[in-house]
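J.: Just need the structure, nothing else, for what follows:
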Amino acid sequence: DKKVVRFGQGAELEITDLVERKDSLTFKANFLEQVLDLPVTGKYNATNAMIASYVALQEGVSEEQIRLAFQHLELTRNRTEWKKAANGADILSDVYNANPTAMKLILETFSAIPANEGGKKIAVLADMKELGDQSVQLHNQMILSLSPDVLDTVIFYGEDIAELAQLASQMFPIGHVYYFKKTEDQDQFEDLVNQVKESLGAHDQILLKG
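T.: All right, here's what the predicted structure looks like:
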């Protein structure tokens, strides 16, 4: 016999309190006494940590051990990692891997983080690879996660992402969407770098995903 445990709103395992900050989060779950701290942002990370906590408890790990383990979590480089640009801007690097779910979640996370005082929010999005025949369609779905009310500028790079850039240009003000090609015949990466340097202010936040 296998025990089935469900998680999510109204399920057996549920996050009851979640506080997200720029580079960390705290949460409680309905089966935990303690508040857990994670040195990473993103609601999806809280969900993953909640599930891991439940499994650990079933294996006899104490809540205090779980709390300490998450507190000293060692993160994989370029997975929801904050860095500093040379001019002082905040870089959220999430380029370790890319798939539609991951891109949607990091865009939602980045959009939910308050902008720095006097700064704007910029997203740089590149092709997601190995999506097969549906690649362009799956890229286009990301338009639902791009809001001109939150993001000032979006910069696109790649081949399959070209249609998404076109969709975004119809939604954002003129001059706030840029597209740079990467095909077998042409690579405009240096142009992209120059555009980022031109757009990025010292108080800005910029997301790198692709």
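J.: use CA for all of it now, contacts and neighbours both
T.: Fine.
J.: isn't residue 168 right up against residue 178?
T.: No. Shown here, residue 168 and residue 178 do not form a contact pair, counting by CA atoms under 8 Å, at 9.4 Å.
J.: So between these two, which is more surrounded?
T.: Between residue 168 and residue 178, counted using other CA atoms under 10 Å, residue 168 has the larger neighbour count: 24 against 19.
J.: Residues in contact with the longest helix seen in the chain: which ones?
T.: Of all segments of type helix in the chain, defined using DSSP state H, the longest is helix 43-58. Residues from elsewhere that reach helix 43-58 (CA atoms under 8 Å, 6 or more residues apart in numbering): 7, 13, 15, 18, 20, 25-27, 29, 31, 38, 62-63, 66, 105, 109.
J.: So which residues of the protein form helices?
T.: In the chain, the segments counted as helices under DSSP H are 43-58, 63-71, 100-112, 135-140, 162-171, 189-199.
J.: I have a second one here; can you model it like the first so I can compare?
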Amino acid sequence: MSLTIKEIAEVLGTGQKSEQTITNIEFDSRKITDGGLFVPLKGRRDGHEFISQAKENGAVATLWSKNLSEAPKDLFVFPVADTIKAFQQLASFYRQKVAPKVVAITGSNGKTTTKDMTEAVLAQKYQTYKTQGNYNNDLGLPYTILHMPETTEVLILEMGMDHAGDLTRLSHIGKPDAAAITLIGEAHIENLGSRQGIAQGKMEITAGLKKEGILFIPADEPLLRPLTRPLEQKVVTFGLTEGMVQAQVLNVSKNSTEFIIGKQKFLIPVIGSYNVKNALVAYSFGRYFGLDDQEIAMGLKNFQLTKDRTQWSKAYNGADILSDVYNANPTAMGLVLDSFAELPLTGRKILVLADMLELGKESKQMHIQMAQHIDNRFAEVYLFGSEMKNLYLALKDNYKQVYYFNKDHKQELIEAVKKDIKPQDSVLLKGSNGMGLSEVISALQEE
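T.: Below is the predicted model:
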């Protein structure tokens, strides 16, 4: 990226006239390099305290919301009331300056996978840049924008939310040309009250959607349909059995899923019909931006999945591990359980499931409902966390091979699973990120 001191001053309403170029913007002082602008944030520690370290690492300028008398004398200083809002303003300006087409993706599940698929598809024709990792909130999204190369033609932004109003702010910063909602699940239902509240929150992605833009939504989600009626923009539905864009699943194996749209066959290197729905979004974006089916098929076949989303690895003894531990809600967990159950695998299928967090007063019942997805296709079921005790009680009378561990007994869980698994087995681990199942996976991989 490159912005001049003068451009930044004009955006923020300060008076500097220098044509010196800023080459990087960081809110972590350790990541600043020569020619950088430091953005001090107020968290557990006040970022202003790290100005010396930022300067040592190459910062030449800083935003500043404290008293100006405390500001460094040897840097360009931009006094602002709120460093986060100023950071967002700069992102909006830089987006306008580079002027890429913008794709926005949200949803209770699948948004990161869909982002990865979409970027791989659009990269067949355009210079693309996408949200890195899970940088999808009010800091991560402007950070993504400010780190895109100046040659970017299409910017793919993942947009996350915790509360009502979050996506309105992100959509106005991103100003998408095209947007998609992958799924309405139960993530953050504790904050939003109901699936209806979640649907309304996800629809905020259209707040900054250009009037001539387009929105893609799942055809099998009735909560969204009435919310789209007031929109000026075109709305396109997608699905496996209904919708304006449809796919038919042909074959599912351990490492891939094959499907057909029209007469064109597609293959994605991940399991599950739910991932075919994600691919339908990427396909729809591809068609909207002028790619043909063969170009889209090539992108989908070779896309790279972000870590910990239905990712295969090996245990210490050669058993297969399927990791899906970045986040979890009942819809997402049910989908991956059903897909894992249907996979044609040689050995036993073993489950390690941890609590789904932020489900509020419905949490107990939502954990119990997971029993609908568990049957004798699974040889062993290990449940971890206080909320998973509800599922354990629902299962224990019908299944002998169900084991429960509370959140203070992670090591005992690790030892039990490690002792149990055989080289030909496959183990699925699923739970919210806060439950730390990634530690269990690391332990299973070690001798």
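J.: Select, out of the helices of structure 1, the one closest to residue 209 of structure 1.
T.: helix 100-112 (6.9 Å; CA to CA).
J.: helix or strand for the spatially most central residue of structure 2, which one?
T.: Geometric centre of structure 2, nearest residue: residue 112, 3.5 Å, by CA atoms, centre = their mean. Counting by DSSP states H and E, the element that carries residue 112 of structure 2 is helix 111-122.
J.: ok, residues contacting that helix?
T.: So helix 111-122 of structure 2 is contacted by 105, 128-131, 134, 154, 156-158, 181-182, 275, 278-279, 281-283, 285-286, 289, 291, 295-300, 302-306, 309 (CA under 8 Å, 6+ apart).
J.: Need the counterpart of residue 37 of structure 1 in structure 2.
T.: Using TM-score structural alignment, the equivalent of residue 37 of structure 1 in structure 2 is residue 267.
J.: which residues touch its match?
T.: Counting by CA under 8 Å, 6+ apart, residue 267 of structure 2 has contacts 256-259, 297, 300-301.
J.: Residue 12 of structure 2 now?
T.: Counted by CA under 8 Å, 6+ apart, residue 12 of structure 2 has contacts 78, 80, 86, 89-90.
J.: rerun at 10 Å
T.: 6, 63, 78-80, 85-87, 89-90 (CA atoms under 10 Å, 6 or more residues apart in numbering).
J.: what does residue 261 of structure 2 give?
T.: Residue 261 of structure 2 makes contact with 240, 245-249, 280, 283, 293 under the criterion CA under 10 Å, 6+ apart.
J.: ok, those in structure 1: which stay?
T.: Compared against structure 1 with both residues aligned by TM-score structural alignment, their matches' CA atoms under 10 Å, those retain 245-249, 280, 283.
J.: mind checking what residue 295 of structure 2 lines up with in structure 1?
T.: Using TM-score structural alignment, residue 295 of structure 2 pairs with residue 65 in structure 1.
J.: Same check on residue 235 of structure 2?
T.: Per TM-score structural alignment, residue 235 of structure 2 is aligned with residue 4.
J.: Please report which of the contacts of residue 261 of structure 2 has the highest neighbour count.
T.: residue 283 (29 neighbours).
J.: So what does that residue match up with in structure 1?
T.: Aligned partner of residue 283 of structure 2 by TM-score structural alignment: residue 53.
J.: which residues sit against stretch 112-119 of structure 1?
T.: 20-23, 41-42, 89-90, 106, 120-121, 150-152, 200-205.
J.: would TSV of the contacts of residue 261 of structure 2 with distance to residue 216 of structure 2 be doable?
T.: Shown next, in TSV, are those (distance: CA to CA, whole Å):
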residue	distance to residue 216 of structure 2
240	14
245	10
246	12
247	15
248	18
249	20
280	10
283	11
293	18
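J.: which two from those end up farthest apart in space?
T.: Farthest pair in the contacts of residue 261 of structure 2, by CA to CA: 240 and 293, 17.7 Å.
J.: ok, back up a step: okay, and the common contacts of residue 168 and residue 178 of structure 1?
T.: What both residue 168 of structure 1 and residue 178 touch, as defined by CA under 10 Å, 6+ apart, is the set 154-156.
J.: what's the closest of these to residue 145 of structure 1?
T.: For those, the nearest to residue 145 of structure 1 is residue 154 (11.7 Å; CA to CA).
J.: Next up, the contacts around that closest one.
T.: 121-125, 146-148, 165, 168-169, 172, 175-179, 206-207.
J.: let's see 7 Å
T.: 122-124, 176-178 (CA atoms under 7 Å, 6 or more residues apart in numbering).
J.: where's the corresponding residue of structure 2 for it relative to residue 271 of structure 2, distance?
T.: Mapped onto structure 2 by TM-score structural alignment, residue 154 of structure 1 lines up with residue 381. Computed as CA to CA, to the nearest Å, the residue 381 of structure 2 to residue 271 of structure 2 distance reads 21 Å.
J.: Repeat that for residue 293 of structure 2.
T.: In terms of CA to CA, residue 293 of structure 2 sits 21 Å off from residue 271 of structure 2.
J.: Same question for residue 143 of structure 2.
T.: In terms of CA to CA, residue 143 of structure 2 sits 31 Å off from residue 271 of structure 2.
J.: Same question for residue 259 of structure 2.
T.: Taken as CA to CA, the span from residue 259 of structure 2 to residue 271 of structure 2 is 11 Å.
J.: between these two, who's got more neighbours?
T.: Between residue 259 of structure 2 and residue 271, counted using other CA under 10 Å, residue 271 has the larger neighbour count: 22 against 19.
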